[in-house]
Each structure stands twice: as structure tokens, then as C-alpha cells.
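Asks: one predicted model, sequence on top.
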Amino acid sequence: MTPRTKTPPAPPFGRALCAMVTPFTADGALDLDGAQRLADRLVTGGCDGLVLSGTTGESPTTTDAEKSALVRAVREAVGERASIVAGVGTADTRHTVELALAAEKAGADGLLVVAPYYSRPPQDALEAHFLELADASGLPLALYDIPGRTGVRIEPETMLRLAAHPRIVAVKDCAYDLMGTQKVMSRTDLAYYTGCDEYVLALYAVGGAGYISTVANVIPRHFRSVIDAFDAGETGEAAHLQRQTLPLTELMMASGLPGAVTAKALLGALGLPGGPVRSPLRSAGREATDGLLAAYEELTT
């Protein structure tokens, strides 16, 4: 008997997404020209979606007007070659709705909405928060589950209920709970994107939609090759390519420095748009930057 298989729905925002940094000029102003050049490089390098104003995009320190201007500029640069997902999550439901409507007006294709942080709302309040946003905007939503930063988990049972809303279509998964993730994936059509670069292949292999990667700011083509190899049935090659990224991923994501800091340090060392980070973050020092550059060169040469 031929086994029955379930064909997953097409990923709503593509498979290979980059959590793009927000370039600033040397004096800390928004660098829209740099953002356009970086976005074009990422799309040319294999990204079929860009997430703007996420954590890597330093959303806590950009203004509402800057967030909208960034969406407009990147849309102009990439056209319809890639989807644009705007990070709009805040700790305030009303403010989140305002950002969502502004992103929709600016030309975003979707919204990334992190769980409200610090106040640690209970699950029924979380559910109400996301539903209010989904009802307010016409754009599809990706829920961002990252309890290590927010202090609150979007529990699997809550995800199962939220999946019934037609505009809640995806999850950026940084919960480090593969059991809970697979539970939701097996019972819904939510598209799961890993937000943890070391899990790109692992989640994709069990039916994930793809990834939203910080490290892809500097190696977009390499991460795309991981899932391309898997899709081609070259699972051993996909595993090899994934393991090759680990030294750079560890330095960028697990060295004690935030991903925005390490990504911008390496972009700057490569002569690419990025610029400084905004306070309270501080730019990486020379030793950290040299280490990042050495790991990058080992991977790419």
C-alpha cells in the first residue's frame, strides 16, 4: 500500500528569509540607501523574503516613522522579487495595531508580531492581543515565539487556537521546544520558520517552512543551499552544509553579543552597509570583529 502523505501548504513568505539589520550612517541616522543596497544583495543572494524591524533590525531603538520609511525604501529596492515582513510587535496592543496599519500602508506583505514582553501576560491575554491585531489589519501574521527574550511563551495550546484565525498563518520559532513545535505543526497549517540558525535543517526536515536567519545577513547563499540540497534529496550534503555554518553561527549568535552587533560588525568588515548600532547596544570591538571575519573567510573560501 502506498503511504499517504500530507503536502504542506506553500510557505506564505517564501522559504529563505533574512532578519535584516537596519543600516545606520556613521552618526546614527537611518541609512535608507544602505538599506536598499543590502536588501538587493540579500535577494540576489537567494533570500526570497526579508524581515524588517525585528530584533536584529534594532526595532526597540527606531521610531515609528523610521520603520515605515524602511519598508517603503526596501520595497522600492526589491520590488516583487521578495516578500517584506514588517516587525510590529511591542508590549502595547494599541501601539502594535498602529504599527501594523502603518506597515500595511507602507507596502509590507506580512507582519511579524512578538509576544508582548516584560509584562508577561497570561495565555488568554496573549490570545486576545494577537486576535485584536489579526482583526485590525488585512495582512497575514507570523507570531514570534521567543520566551527567552519576552519572558512569556506562546504555549502550544494557545497556538492551536490562534491557528483558526485566517490571517494568522506562520510562526517564527525560537522556543527551543521541538516537541511542542511538532505538536502544533501536526495539527495545523501554520508555517513554521526557525529563528535559530542552528536549527535550519532540523526544522525544515520535519516539515518546517524555512528560516528567518540573522546569520544570512552575511551568508545568504549558503543558508539557501542547505534547504535547496534537502529539497533535491541530497540530505547528506544538506547536513554537511548546515554543519559548515556552525563556527560562524556560534560566534554571531552565542558569543555573548547580540546578533545585531555581530552582524553589523561583520558587514562593516566586509565593506557592506550596516553602520553602528544604537544605544544601549555597543559596537563590537576589534578582537570580536577579527574573529567573525576569520570564521567568515574559512566558510567562504
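Replies: Alright, I've got the coordinates.

Asks: only C-alpha atoms for contact and neighbour calcs from this point on.
Replies: Noted.

Asks: could you pull out the strands in the stretch 1-150 of the chain for me?
Replies: For the stretch 1-150 of the chain, applying DSSP state E, counting those that start in this stretch gives strands covering 16-19, 49-52, 83-87, 110-114, 141-145.

Asks: show me how far the last one is from its chain's centre.
Replies: Between the centre of strand 141-145 and the centre of its host chain there is 10 Å, according to Cα atoms, centre = their mean, to the nearest Å.

Asks: the inter-axis angle of that strand versus strand 83-87?
Replies: Angle, strand 141-145 to strand 83-87, by axes from the mean of the first three to the mean of the last three Cα atoms, to 10 degrees: 50 degrees.

Asks: now the strands of the stretch 1-150 of the chain as TSV including distance to residue 162 and mean neighbour count?
Replies: Shown next, in TSV, are the strands of the stretch 1-150 of the chain (distance: least, Cα to Cα, whole Å; neighbours: other Cα atoms under 10 Å):
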stretch	distance to residue 162	mean neighbour count
strand 16-19	23	29
strand 49-52	22	28
strand 83-87	19	27
strand 110-114	13	26
strand 141-145	10	26
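
Asks: another structure for you, compare them:
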Amino acid sequence: MPDPVKTPPLFGGVNAAALTAMKQDLSPDVDRMAAHCRWLLGNGCNGLGVLGTTGEANSFGLHERKEILEGLVARGIPAAALMPGTGCASLSDTVELTRHARDAGCRGALLLPPFYYKGVPDDGLFAYFSEVAQRTGGGIALYLYNFPQQSALPFSLALIERLLRAFPGTVRGVKDSSGDYANMQAMVRAFAADDFEVYSGSDEFLQRILSEGGAGCITAAGNANSHWGGIVYARRTGPEADAAQAVLNATRKAATSVPLIAGLREIIARSTGDANWRTIRPPHLPLDREAADKVWAGFEAAGALPLPGLRPIRARAAE
């Protein structure tokens, strides 16, 4: 008997966990962010995870997060390509942001667990996500954000199974930023029959997770290496895919050799000649010169610079 036809993943492929551009007063700079999103979608990205960890979502208030999403859509970034982070410590804020994402036209939202309280059992997380699913009222796929290093609340296979059975078609997938490939592999294998979409949170696992039947990646380093991620997704195997995966591995290593968000801001700032990309909200800080030179040298050594298709702002302005 032939295998049943799988439902295509909504965000299958390479999704950059997009940086949030800011003005000098630390307010969101949606014009610059939209320009960056357009470049990403034109250079290897199938979709964009906005307002996640790399986008500093938890440094923004509820209204700011709404304004950023609305501003991107108003500037022509397709809502269907956006997976905004909507998970908050507050149940009501999570529901409000998830409904807002749905109403803006987004097909999916990425939800952290309620991260303030530690040691929460699976029953508590199940109750929380049950309330989110019911109060949101459908119309948008929910993706679980497994990042125990930050949230201290991992998603067990047993919890995922309960959520899939309770909310079929609504709980659609997971971004696994645990860094534990065996965990990602177990998720793919356990829930393949449910069309559960597993996205690696690390570029280094893209080729491997695709070979397992995973959906792709949602990654921070995608802000600067998505060109090579697109090659891996398109080719999967063979010399070209292997060479592109090697660039992903090297750029990921370079990006994580310094504070990750500030390091990626440095790469984009130097590549565009736009120093405003270094602006970051406290408690995060810009890199000092030594760290800035280190991450740049790492990308150079990986053969990733200049970033394909990204020209300095001064060059574009002269056209």
C-alpha cells in the first residue's frame, strides 16, 4: 500500500530568526527591518521567524510587538511568510498576540512556554497551551518553541503527543533550539504520521534534519548565511549541498563565538555600512572592538563575505 500523502509544511525550508532593527532611541525601526526582511526573502529564505529570541521580542512591550508586525506587513512583507513569536509569561498576552498574528494574515505563530515559573510539570504546560489554543479560537497554526537553555521548560515527547491529540491541526510543529540533535530526531520519528513539522534552531543540523524528514530550520545565523541554507534546502545531497552546509557550520561557529545577537548585528552593520544595526536594547550590549573583529574574521574565514546580494547602503544610494 502506498504511503499516505504528507501535508506540506507551512514554513518548510530556511527561515531566518530575523533581527529587529532599532533607532538610536531604542524604538523599533520598521523601515530598516522591512528592508532586511526583503533581502532575506530574496536570498535563500522561505520564511521569517520575527520577534523571537534573536529579534529580542521579550525586550519589547505588547503594543510595540503589534506595531512591528503590522509595520512589516504594511511595507509589503508577506504575512504568510512570517512566523511571529507570540509566547509570553502572561497567558492573556500570549492569546492577544497570537490572535493579532492571525488577524494580520500570519499562518503560524511560535510560542515559548510560560518561562518565568520553573519546574512546571507537563500537566501545567498542557493546561497552559490548552487555554491558548481554545482562547485563540483557531485560524492559526501553533508552533512550540523548545529552548530549555532560555526557558528552563523543555517540551517532552509525551507532552507534544498530548497536545497533538487534543488539538489536531492546530499544534503543528516545533522549533527545537535545544542543540540536541537526538531530541530533534526523536520528534521527527515519533510524530511523522501526524505531519508534525520539526525545525532545527541551529544551522549545523539543517542537512541532517532534512534527511530525517524534518521541515527545515529557523535560525539566528540565517540573518547572514541564508544564501547557503537555501542551497542545502534545494539540493539536499551532493557536493554543492555539502559545501554549503560546511559554510553554515562555519558561520554558525563564528556567530556563537561572541554574544550571538550583537554579533549578527555587527555582521549586518559592516556589510551594509549602516552603524545603526549595532543598536541593541539593554540588557544586551554592542560588541567591543575585539569581539567585533573576531566575528567578522570568522565569517571571512568561512568564505561568507561579502554577503551575496547585500550591497553597502552608500552604493545603493548612488544608483
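Replies: The structure has been received and is ready for your questions. Note that the structure is predicted; figures quoted are calculated from it, not measured.

Asks: rewinding a little: nearest to residue 210 of the first structure, of the strands of the stretch 1-150 of the first structure?
Replies: strand 16-19 (5.9 Å; Cα to Cα).

Asks: what helices or strands is the closest one leaning on?
Replies: Using 3 or more Cα pairs under 8 Å, 6 or more residues apart in numbering; DSSP states H and E, the elements in contact with strand 16-19 of the first structure are strand 49-52, strand 210-213, helix 220-231.

Asks: and the counterpart of residue 175 of the second structure in the first structure, helix, strand or coil?
Replies: The equivalent of residue 175 of the second structure in the first structure is residue 172 (alignment by TM-score structural alignment). At residue 172 of the first structure the chain is in strand, as set by DSSP: H, G, I helix; E, B strand; the rest coil.

Asks: what distance do you get for residue 172 of the first structure to residue 190 of the first structure?
Replies: Distance, residue 172 of the first structure to residue 190 of the first structure, by Cα to Cα, to the nearest Å: 10 Å.

Asks: before we move on, what about residue 249 of the first structure?
Replies: In terms of Cα to Cα, residue 249 of the first structure sits 26 Å off from residue 190 of the first structure.

Asks: higher neighbour count, these two?
Replies: Set residue 249 of the first structure next to residue 190 and count neighbours by other Cα atoms under 10 Å: residue 190 wins out with 26 against 22.

Asks: wait, the more buried one touches residue 163, no?
Replies: Yes: at 6.5 Å, residue 190 of the first structure and residue 163 qualify as touching, with contact defined as Cα atoms under 8 Å.

Asks: which residues are common contacts for those two?
Replies: Taking Cα atoms under 8 Å, 6 or more residues apart in numbering as the contact rule, residue 190 of the first structure and residue 163 both touch residue 169.

Asks: residue 186 of the first structure maps to what in the second structure?
Replies: Using TM-score structural alignment, residue 186 of the first structure lines up with residue 192 in the second structure.

Asks: burial of its match, as a residue count?
Replies: Counted with other Cα under 10 Å, residue 192 of the second structure comes out at 16.

Asks: which residue sits closest to it, ignoring its sequence neighbours?
Replies: residue 213 (7.9 Å; Cα to Cα, 6 or more residues apart in numbering).

Asks: circling back: any chance of the helices and strands packed on strand 16-19 of the first structure in a markdown table, plus distance to residue 167 of the first structure?
Replies: Converted to a markdown table, these look like this (distance: least, Cα to Cα, whole Å):
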| stretch | distance to residue 167 of the first structure |
| --- | --- |
| strand 49-52 | 18 |
| strand 210-213 | 19 |
| helix 220-231 | 26 |
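
Asks: among the ones you listed, which is nearest residue 123 of the first structure?
Replies: When these are compared by Cα to Cα, strand 210-213 sits nearest residue 123 of the first structure, at 24.8 Å.

Asks: for stretch 88-105 of the second structure, which positions count as buried?
Replies: By neighbour count on 16 or more other Cα atoms under 10 Å, the buried set for stretch 88-105 of the second structure is 88, 91, 94-102, 104-105.

Asks: helices - which of those land there?
Replies: Of the positions in those, 91, 94, 95, 96, 97, 98, 99, 100, 101, 102 sit in helices, assigned by DSSP state H.

Asks: show me the helices in the stretch 1-150 of the first structure, by range?
Replies: 32-44, 64-78, 93-106, 123-136, 147-150 (DSSP state H, counting those that start in this stretch).

Asks: among the ones you listed, which is nearest residue 301 of the first structure?
Replies: Smallest distance to residue 301 of the first structure across these (Cα to Cα): 18.9 Å, for helix 32-44.

Asks: the closest one aligns to what range in the second structure?
Replies: With TM-score structural alignment applied, helix 32-44 of the first structure matches the range 30-42 in the second structure.
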